[in-house]
Structure formats: C-alpha cells, structure tokens
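1. mind folding the following:
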Amino acid sequence: MGQVGQTPPPGYAWPSPPMVQPMPAMGQPPRWPAPAPVRRESLGEKLGKEGAGSRLLAWIGGAVTLLGIVLLLVLAIQRGWLGPLPRVLVGAGFGLALVAVGLRLHRDPAGRTGAFALAATGIAVLYLDTIAATTLYEYLPVVVGLGVALAIVVGGLRLATHWDSALLGTAVVLGCAVCAPLITQGFTPTLVTFLLAVQLATTPVQLGKEWTPMVWGAGIPPLLASAASTFALAKPGSWTNTAAAVGAGVVGVGLAVLATRRRPADPAALTLLALAAAPTLIAALFLPKSQAVLLAAGAAVVLLGVCVALRGTAGQLAGIAAMVAAFQATVTQFDGTARTAVLLAEALLLTLVAWRVRKDFALAGGLAFAVVGGLLAWSTDFPPTMIAEFRPWTSGRLAGACLVAALILAVSVALPWTAARLGKLGAPGTTMPPWVFAGFLALYGAAGVVLTASLLVFPGRTGFLVGHVLITVSWTAAALVLLVRGINVPALRIIGLVLVGAAVVKLILFDLSALDGMARVAVFLCAGLILLAAGTRYARLVAAAARPQEQGP
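-> Next up, the predicted model:
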C-alpha cells in the first residue's frame, strides 16, 4: 500500500470506477438491464454436431425399415406368399425382435440412438400387424384387435416415458398413424377407431409430460382420417362412419380439456380443441336433415359447456367452435325468411352475451352472424326494392319482412354500442365510419318496420304512401329528440344532426318524386314544421346552456 499523497510511478493505470446504475426518479420503477437474447442453433449447426449424423441415419433407417415391412405385407397379400396366419406370425416375430434388440442396445449409452429407432420401429410393426390380423384376415374381432393395439401403443409409450424420450414417444405414434392407412387399404371408419386407440393411449403421457409433437402426432391423424372417410363414402345414412366421426370429436375434446387444465397454453391441446368438432360437422353434411341438425346442435351444446368450464384461450376457442356448430345447425334446419330471422336473432343474442360477460369472441361471433343474416336479408327477404317500389306483397311476406327489419334495427344498435362498451370502438366523434354504417343500417331497419307495418294495416298503395310519410316524419322527430337530449352529449348531438341530413336527403331524392298528391304535401309540411320546431327549441336550449358559462363562477 502506498502512502497518502505519494505520486504513482510512470505508466501506472488507474482502476476504472465500478459501473453504478443511476437511481430512478421518485415514483419510477427501477430499470434493470435487458436480458441477452437466447441464440437458437441453426439447422446446419445441429447437423454439424458430433453424433448428429448417426442419430439421423438411425431414424431414417427405422422409417425405411418400417415402410419396407408394410410394403412386404402388401406384396405378400397381392402375390399370395405364405398364408394369412404365417404372415401375421412373421410380422409379430419381427416386431418383437426389433424391440428386443432395442432394449439390449439401450444398456450401452453409445447405442441408445439406435435403441430408440429400433424400439419405435418394432412397436409400429406390432401395431400394424394387429391391424392386419383384425381387418385383413379377421383372426381377431374388432373389439379384441382394438384392445391389443391399445396395449401395444401403451407399452411403447410406457417405454418412452421410462427412457424419458419425447422423440421415441413421437416416433411411436407417428409410425402407427402414418402407415395404418396402407394396411386398411384406404380411409375407413375402422381405421379411425384404430387411430383413436393410439390417441387414447397417449392420455397418461399427456397428463404427465409436455410432449407437444407427440400430442399433434396422435391427435391430428384421427381427425384427418375421419374427414377423409366421410368424403370417401359420400352417402347419407352411414352410421358407422358417423359414430367414428363423433368418437374422434369426443376423444379430441376430452383430451384437450384434460391437457389445457394442466397446461392452459399448450399449443397442441388448443389446436385439437379448435379442430375436434370438424369431423362431426363434416359427417353431418351427409346425413338427413333431422339427424344433421341433431348432430350439429349436439356439438354446439358440448362445446358451449366446455367454453363455460374453461377460461382463457381454451374457452375462447371452444366458444368459437360452438358458434360454428350452431351456425351449421341453423342453416341446416331453417330456410327462407326463417333462416334470416334466426341468424339475426342469434347475432343479437351473441352481442348481448358479449356485453354481459365481456367476451370479445362473442362480439366477433355476433358480427359474423349479423353479416350473414344481413346479406340474406338484403338479397332476398328484405331487399331495398321493397322500400323503393310498391308491389302487391302477400301478408306473410310482409310479416316476415317486418320481423327481419326489426332485427336489423336491433342488431345495428346493439353491435356498435356493445363494441364501444368493451373498448373496441371509439366514440362517434373519433371513429365516424363504423357509426355511420351502423346508423345507415338502423335507418334501413326502422324504415322497413314502419313501411311493412303500414302495408299490413293499409293494404295497397295507400299503405305504401302512408308508410313513407311516417318514415320521414319519424326520422325528423327522432332527430329532434336526439338534439334535445344531446345538448351536453356530443355523440347524441352528432347522431341527431346526421339523422336530420338523412331526412332532408330522403325528402328531396325520394319523397319528391315517389310520392304524389296529399302524401307529398303531408310529408313536406310535417317534416318542415318539425324541423322548424326543432331548430327553435334547440336554439333556446343551447342559449340556456351557454348562459351559466358566460356568467362564470
């Protein structure tokens, strides 16, 4: 230690002072240094590691061997080599031999890569041999064959769990699922049931391990096979195929619910939950109407229950799937004006649900139902020509149009209001286009209600003229109410002014040319007097509201 005040020798380097983070200002959270980003290895780096080539060769060899055994079975059937029983016995012996060699190799740490590949290949061979014995040669009843296949896959996954190898578990389910259609000679309901056995066998592993590739490998093939089986049959009344499709949906939803309760963000479980009902809905397309509606509605009810039971992303996906199933049930059961009215009513119901439980996906579903119902109404059930032109409509058609128009009015008011309450839509002064579009639809619906009601009360052209007079007068009266109520509410004031403009445009562009006689005189007099009264009254209210501000405190 040098003495205080001693001069350091030439070339001496003073130590750097320690880095001190500046203290944050009062009330500010402390600033911690951002963690360094985790660098992921590229594919080339992974392949360049020592031992990567041997692992890759082992797994490729196992896949090629499995495919060769499948091709050998198919060729033996085509050319009549051996008999059915020797083929089954040879396949079982070969599979057991591969598993035995894999178990022996696993004792040596250097041979475990080959052990995984051999064990996965052997288990897949045993599984495919069981399918052949059940479906091709009928040595085993279907129930017994399914039980044996389930036991084989459970044993393979138990081995993967014991060795703690997610790669082995994934290879087992993929080897069984990918090659099974070659044995069953296409996509059939029987194939779907065997694939469901593979998926059910993964249940204990899913509850204890987060092996996402294995879950995908076990869950996606039954759904695809069920859809392909339905399109391959393409005929109504196939209850075997329908039962397989329902089974695929039930198993998929059930396992997804179990997995998401333990791991709410599991991507594989969420994917299966979203897609599980697809085979059932596809199968319903090929059933008679009553059965198709029952199947789709049942799927909607089950998924709605799952939506209520689960939270977060899982509940939202179940709710979206339930809305899709409900939409299919609706369009299958109803047609014509009834279909349009029910879709709009469901849109209104979903909007109210979104407001009550504050769920964005319910609001999106209400918007989707409203768009479809609105397009149907615009094109067939309540077209613009119904307002613009007088035609001798029947009472039934007018009543249906009146109901549809009322629902359009209700949905046009409820949707933007709920979206604003949920924070998805700004005030009319900041986001004008959505509000203007909703206001146009609300006016369209309100005009339809007034006009169709007038035609029902006064059949013929008289009802048409009276209806349009009432439409213009009601718009101006509503504008007066909104302006009066909107003295201190900018949104109501804006809507009222827009409504005044709409009434004036209708007066000039439509009423002046379409109406005649006393109807034209009445509509101009009534609208003009109301607008005069509105202007006078509104001016007084504005002056009264401004007077206290001028006086000041």
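2. alpha carbons only for contacts and neighbour counts from here, please
-> Will do.
3. what's the helix or strand hosting residue 123 packed up against?
-> Assigning secondary structure by DSSP states H and E places residue 123 in helix 112-131. Here helix 112-131 touches helix 52-79, helix 84-105, helix 142-163, helix 166-184, going by 3 or more C-alpha pairs under 8 Å, 6 or more residues apart in numbering; DSSP states H and E.
4. here is a second sequence; please produce its structure as well for comparison:
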Amino acid sequence: MTEPHRAVIARLLTDFAAISTQLARVSTDLTELDRLLSESPQAAAHSPAPPAPQYQPPTYQAPQYWPQYHAQYAQPQYAPAAQYPPQTSPPPVAAAVPAVRKPRGEGWIGKLLAVAGVAVTLIGVVLLLVLAAQAGILRPEFRVAAGAVLAVALVGAATRLSARPGGRVGAIALAATGIAAAYIDVIAVTTIYDWVSAPVGLVIAAVVAGAGLTLARRWDSEHLGLLVLVPLIVLAPVVVGGITLLLVGFMLALAAASLPVQFGKDWVWLHAARTAATAAPLLVALVAVYFDDRHDAWLVGACGIAAVLAITGALILLPRTRNRVAIALMTGAGVLPVLSAGLAVDRVIAALMAAALASALLGIVSIGDRLPGVDGAVRRVWAALSAVSAVIAVLVAFNGEVAAPLLLAMAAVVAIGGRREPVARCVAIGFAVIGAVVYLAYASPSTLVEATETSVPDAVSILIASLLLIGCAVAIVWSFPHREPAAWAGAAAVSIYAVTAFTVTVGVLIGGEGAGFFAGHVAATICWIAMAAALFGYAARVARTERSVPIGGGLALVAAAMAKLFLFDLGTLDGIFRVVVFIVVGLVLLGMGAGYARLLEKQDQQNAPADVTATTP
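-> Next up is the predicted model:
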C-alpha cells in the first residue's frame, strides 16, 4: 500500500472516531431527557439532575508499519462532554374544561307569582276602600281599620320571612304590598272620608312612604321600591277619583320620601318610577285645566316642586350610576311639566318659570366640572335642555315681533361666547333657525316680490332682525374651527336675503307701496354689487393662497345681482328706477374690473420681495 493511501485511510479513521463521539453525546442527552420526562414535574423541579457520564473515545493505535505517519496523524484529544444545566419540563397545561351551562333556574316563577300577588292584593284593598264605601258595605271605621291591620300584618310577615333561607322574594312582595296598602289607606282617609286635613294627610303619607322605602334601602332591594311606587301610580287615581291637586300632592310626597333612599345607590329604575309618579299626573292635570279654560297657580307650583325633585334626584344619582345619559334624559321628563306650565297659568308666569329652569340648568352646566358625576355627556344633554327652556320662555313671553330679534341676538351671543364648544355652536344654530322661522313669518318672500304694506312695529322688527340675522350668520360660521366654503356660501345667501328684506322694508316704510317698493329693490341690487366689490377688494389684499373663498363669493354675488337685474328688476321696476339701477350697477362693475386688476397687481408686487426673502436660504 502506498503512502498516500495510508494517509487517506488515517484521516477517514479520525473522522469516524469524531462521528462516534458525537453520537455518544446525543445518546447521553436522550437518556437524560427520558429520565426527566419520566419523573413528575415537581420532583424534576426540586431535584438536581445527575451529571452526564463522561464519554471516553477509544484510542486509536496506528499499525506498526505506519511509523512515519503516526506522529503526523495522531489521535485527536477530545474534551469531555459539556455539563449541561439540569432542565425541567414545563408544568403541564390544564386542559380547557368546557363551561357547564347551568340549567335555567325556576326562580323567575316565584318572582312572577309574587308580583301578581302584589297587584291582586292591592286591587282588593282599593275595592275594600272605594267600592265598599259606594255600596255601603261595612262602616268606614271597619274598612280603614281592616286596611291598616292588613298592611301591618303583611309588613310583619315580610320581616319574619326575610330572615329565613330563600324567603327574600316573598318578603319583598309582602312588604311592598303592606307599604302600598298603608299608603292607599292614608289617601282614602284624606280624600274619601275627610277624617284628616290635606296637610296632615300628606305628612302621614310621607312618613309611611319614607318608612317603607327605608326598609327597601336596608334590604338593598330596588325591587321593593318599584313594587311600592308602580302600583301607586296606577291605583292612587282610582282611590282619589281622578287626577286632582291633592293626588298630585300625594305623589310629590311619595317622590320626596323616596329621594333619600337614592344616596349611594345606582337605582335607575326607581328614579324613573319616581319621575313618572310626579310628571305623569301633572301633565294630565295641566291638559285638563287647559281644556277647562281656567288657571291654577297651585298646580304650577307643584310643577316647580317636581322639577326641583327631578334635578336633585339626578344630582344624587349621577356620582354612582353607570347610566348617566339615561339619568340626564329622565331629568328632561321630570321638568316637562314646568315647560308646559303655560297651559294652566298666565304667559308671564309660565315664561318666568321656563327662564328660571333654563338659568338653573345653565348654571349646573357651567360648574359641571366641579360637580361629581356631571360629565361631558350629561352637560351636553342639560345644555340642550337649557336651550329648549330658553326658547320656550322667549316664545311664551313675547310675540313674533320681539321674539325673532331676541332669538337671533341670543344666537349671535352664544356663537361668539361659546365658539370653542361644539354644544354652544349647536345651540346657536338652533336659536338662529327658530329665530329665522319667526322672522320669515313677517318678512316672507312674498313681501319681496309684491309690494305689501307693513305696520310700523312689524317694520321695525324686520329691520332689527335683518341686521341681527346677518351678524348671526357670520358669527356662527366664524365660530367653527374649519370654515368650509359651503358654510360661507350659506351665510352669504342668508345675508343677501336679509339685505333685500331690509332695503325693501325701508323703502315701503318711507315711500309707500309704489315708489318706495321700487327704490328698495334698486338699493338691494346696488347692495349686492357693493358686497361683491368688498369681497374682491378683500381678495386683492390677502395672500394668493387665501383668495379662493372671497373670489368665489364675489363672483357668486355678481352672478346673483346680474340675474336679479335682468330677471326681476328689468320687468318689475318702472321708469327712472330701472334706468338708475342699470347705470349704477354697470358703473360699479366697470370700477370693479379696473380696480381689482390694479389692486391685485400692486399687492402681488408688494408681496414678491417678501416671498423671495422668505424662500432665500
């Protein structure tokens, strides 16, 4: 065998030895892994793994006839296998156990039966007190005493039942029936038998309701409060014999007694029931008084008390409730009788009450950040409610001659004062729209097409409202952070109409339905062109990037003036008025064409050095 062949064989033997070493190391690792997996995770985590066995590769002995190559291809010395840290297997992942659906309970059956029992029992009490009195069955003393004994017995049984396992549902139903029966008994004693005066009866009723609802708070049961309030809303009018002022007093006493129960509780439905207990009978009574064509100041006073209770209850609930918007909307329902007070009282008093409500809500909104629970959503709802109250106050107190300018002035003030608040902008738009509708009732488009005689008060109202409408439109558009061209176009259209109404009204007021009407339209057309000229002059004095809006507005005004000139003025105006309007408009257009080009060139030349300086590094 030649020497090169021996060298190749020696290298192959060395490679095989290295491969054998690696396989032995892999075998050791697999053995350790099998041991770790066979042990429990807890034992593997706490007991150290034994050191891996050291593998000693076999020493290769070269043949004697390779002496000259033995030193050159000596057996390589391998380092012992590395000591690996003990490895612990991860804890087993618990298999996801599917949630077992609980079978639907049958507790709702007991609740349903309990509610039905409350309703039937209370109807029986009403029959005992009302129908028995009408039929002459038993003496009044026995009827009243029977109702009182039944009420006490039911509450006593509820107290004993509440301490027993599973007796909560029945206890709540029994207690609610007893409390409502006692309240109905007090109403009957006051209204049917007249044994006590109305003030004394109201005090006793408030005590009974307060005691019952205190029990609801002690048991932490909103259902108990609901089972007391809801049946009384339906059955109390039956006992009294209709919606009367005394019934309203009993409902107010009930609502006032239930108010302290709300402290620290998120009982939204109880608040809704209390609101319905006061608002519903008041609205029915107001409508009845209106159709009877009479006034009732006491009823309007009750409306004010109901509004105070609604707002106070909302402020009590808001810090703890999760349904703040619902509470805010319920407040609107609670103050609705105040806004409807004009059905039963003089317009001055009704307007004062609406204005007082608007001021109160606006004050709460203004300090809302310092009141717990009065967050942004509540403030927006109450701000809108305050705006509605203010509009009602204005419309009730004043006729259209005063209401239109006043509403437009309010819109301008709100738009300027609250330009950073989206709610204020919406309120300003609402005031402006309502004011514009009232304004159009006196300055309708028909008065601009045909000469119409207008009384002096109406003419003065139109003149003031026209100026306020222009200012209001500009203020509202200016209050928006992003002033779109469409918004400016709308403001320009409103301003054009207001300018035309102003000039025509002045012309008719001074010169009559003939010459005055024509002169007013001549002035209107000239004003349109003058407004266009002002826009072009403004466009020539601003930077090139800001000219699109004023130029577009100016061109629109020129187009509108030309259309009016040929479509209306040419056929409607007579004699010298037609000549004057065409000559004046033509001269203004000529001056605009020459002056705008000169001003534009001068402005661009003045701005050019500044622009070059600004762009030069």
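5. quick check: angle from the helix holding residue 123 of structure 1 to helix 52-79?
-> Interaxial angle of helix 112-131 of structure 1 relative to helix 52-79 (axes from the mean of the first three to the mean of the last three C-alpha atoms, to 10 degrees): 20 degrees.
6. okay, and the one residue sitting closest to the centre of structure 2 sits in which element?
-> Geometric centre of structure 2, nearest residue: residue 377, 4.4 Å, by C-alpha atoms, centre = their mean. Using DSSP H and E, residue 377 of structure 2 sits in helix 376-397.
7. other SSEs contacting the helix or strand following that helix?
-> For helix 376-397 of structure 2, the following helix or strand on the C-terminal side (DSSP H and E) is helix 400-417. Other elements packing on helix 400-417 of structure 2 under the criterion 3+ C-alpha pairs under 8 Å, 6+ apart are helix 376-397, helix 422-442, helix 456-479.
8. tell me if I'm right that the residue nearest to the centre of structure 2 and residue 326 touch.
-> No: counting by C-alpha atoms under 8 Å, residue 377 of structure 2 does not reach residue 326; the two are 10.1 Å apart.
9. ok, residue 390 of structure 1 - contacts?
-> 461, 464 (C-alpha atoms under 8 Å, 6 or more residues apart in numbering).
10. now it, what's its secondary structure?
-> When classified by DSSP: H, G, I helix; E, B strand; the rest coil, residue 390 of structure 1 comes out as coil.
11. contacts for the helix holding residue 377 of structure 2?
-> Outside of helix 376-397 of structure 2, the residues within contact range by C-alpha under 8 Å, 6+ apart are 324-325, 328-329, 332, 339, 342, 347-348, 350-355, 357-359, 361-362, 365, 368, 403, 406-407, 423, 427, 431.
12. let's see that with 7 Å instead.
-> If you take C-alpha atoms under 7 Å, 6 or more residues apart in numbering as the criterion, helix 376-397 of structure 2 is touched by 324-325, 328, 332, 339, 347-348, 351-352, 354-355, 357-358, 361-362, 365, 368, 403, 423, 427.
13. cool, and stretch 343-360 of structure 1?
-> 362-363, 365-367, 369-370, 373, 407, 411, 414-415, 418, 422.
14. now, among these, which is nearest to residue 433 of structure 1?
-> Ranked by distance to residue 433 of structure 1 (C-alpha to C-alpha), these are led by residue 415 at 14.1 Å.
15. what's the match for residue 145 of structure 1 in structure 2?
-> Alignment note (TM-score structural alignment): residue 145 of structure 1 maps to residue 201 of structure 2.
16. what helix or strand does the residue nearest to that match when sequence neighbours are not counted sit in?
-> Of all residues not flanking residue 201 of structure 2 in the chain, residue 190 sits nearest, at 5.6 Å (C-alpha to C-alpha, 6 or more residues apart in numbering). Here residue 190 of structure 2 sits within helix 168-191, counting by DSSP H and E.
17. now that helix: how far from the chain's centre is it?
-> 38 Å (C-alpha atoms, centre = their mean, to the nearest Å).
18. mean per-residue distance, it versus structure 1.
-> Taken over the aligned residues, the distance from helix 168-191 of structure 2 to structure 1 averages 1.1 Å (mean C-alpha distance after the TM-score superposition for structure 1).
19. what range in structure 1 does that helix sit on?
-> The aligned range for helix 168-191 of structure 2 in structure 1 is 112-135, by TM-score structural alignment.
20. and the contacts of the matching stretch?
-> Outside stretch 112-135 of structure 1, the residues within contact range by C-alpha under 7 Å, 6+ apart are 55, 58-59, 62, 66, 88, 91-92, 95-96, 98-99, 102-103, 105-106, 139-142, 145, 149, 152, 156, 168, 171-172, 175-176, 180, 183-184.
21. give the burial count for residue 383 of structure 1, as a bare number.
-> Neighbour count of residue 383 of structure 1, defined by other C-alpha atoms under 10 Å: 15.
22. can you tell me the closest non-neighbouring residue to it?
-> Closest to residue 383 of structure 1 by C-alpha to C-alpha, 6+ apart is residue 377, at 6.5 Å.
23. show me what the one you found aligns to in structure 2.
-> So residue 377 of structure 1 corresponds to residue 439, using TM-score structural alignment.
24. could you do residue 408 of structure 1 as well?
-> Aligned partner of residue 408 of structure 1 by TM-score structural alignment: residue 469.
25. how close does residue 63 of structure 1 sit to residue 419 of structure 1?
-> Distance from residue 63 of structure 1 to residue 419 of structure 1, counting by C-alpha to C-alpha, to the nearest Å: 53 Å.
26. thinking again about what came up before, distance to residue 589 of structure 2 for the helices and strands packed on helix 400-417 of structure 2 - can I get that in CSV?
-> Listed next are these as CSV, based on distance: least, C-alpha to C-alpha, whole Å:
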stretch, distance to residue 589 of structure 2
helix 376-397, 44
helix 422-442, 31
helix 456-479, 24
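27. buried sites along the longest helix anywhere in structure 1?
-> The longest helix of structure 1 (DSSP state H) is helix 517-551. Buried residues in helix 517-551 of structure 1, defined by neighbour count with 16 or more other C-alpha atoms under 10 Å: 519-520, 522-524, 526-527, 530-531, 534, 538.
28. do stretch 410-421 of structure 1 as well
-> 410-419.
29. equivalent analysis for stretch 484-497 of structure 1, please.
-> Buried, per 16+ other C-alpha under 10 Å, within stretch 484-497 of structure 1: 484, 486, 491-497.
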